[in-house]
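A.B. asks: task: produce atomic coordinates for the following.
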Amino acid sequence: MPQHTRPRPICAHCDGFPQVAVTTGQTTPDGQRHTITADCPACHGTGHSIPVRAYVRVGK
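C.D. replies: So this is what the prediction gives:
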């Protein structure tokens, strides 16, 4: 039976690649490259943007 779920919109800032590994230029003692991970600041590493209607206004 087909599923009728709508796909979540992809983040426009990272194009769906929310985490990247950045090499620091240093090597570990066993010879591998030392890397750090960086998350997309717009989607916080999820890869999907939050629709505007998901925000809830609090107050008046």
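A.B. asks: contacts, neighbours, all on C-alpha from now
C.D. replies: Will do.
A.B. asks: distance of the closest residue to A21 other than its chain neighbours relative to T23?
C.D. replies: Leaving aside its sequence neighbours, A21 sits nearest to T37 (Cα to Cα, 6 or more residues apart in numbering; 4.5 Å). According to Cα to Cα, to the nearest Å, T37 and T23 sit 9 Å apart.
A.B. asks: looking at those two, which is more packed in?
C.D. replies: T23 (12 against 9; other Cα atoms under 10 Å).
A.B. asks: to compare against the first, here's another:
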Amino acid sequence: MPHHTHAPGHICSHCDGFPVVAIATGTRNGDGTRRTLNVTCPACKGTGVVPTRRVLTTAGR
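C.D. replies: Modelled structure (predicted):
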């Protein structure tokens, strides 16, 4: 049975919950592996979620 976890916010719309990515630079290290740069999402600052916004609603007429 699936277990749902509730994050303390909504999934970031900029990175879709994948806040850190590795980008290959095209050069290789001495052992033959690729050099990569780790880049974090600037919108959520690497957390993958953004805080929920509180919305004020007016009830009545």
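A.B. asks: quick revisit: A strand includes the residue nearest to A21 of structure 1, no?
C.D. replies: Yes: secondary structure assignment (DSSP: H, G, I helix; E, B strand; the rest coil) places T37 of structure 1 inside a strand.
A.B. asks: isn't it up against G45?
C.D. replies: No: using Cα atoms under 8 Å, T37 of structure 1 is not in contact with G45, being 10.4 Å away.
A.B. asks: between these two, which contacts overlap?
C.D. replies: Taking Cα atoms under 8 Å, 6 or more residues apart in numbering as the criterion, T37 of structure 1 and G45 both touch Q19.
A.B. asks: returning to that earlier point: and the residue nearest to A21 of structure 1, what is it in contact with?
C.D. replies: By Cα under 8 Å, 6+ apart, T37 of structure 1 lies in contact with Q19, V20, A21, V22.
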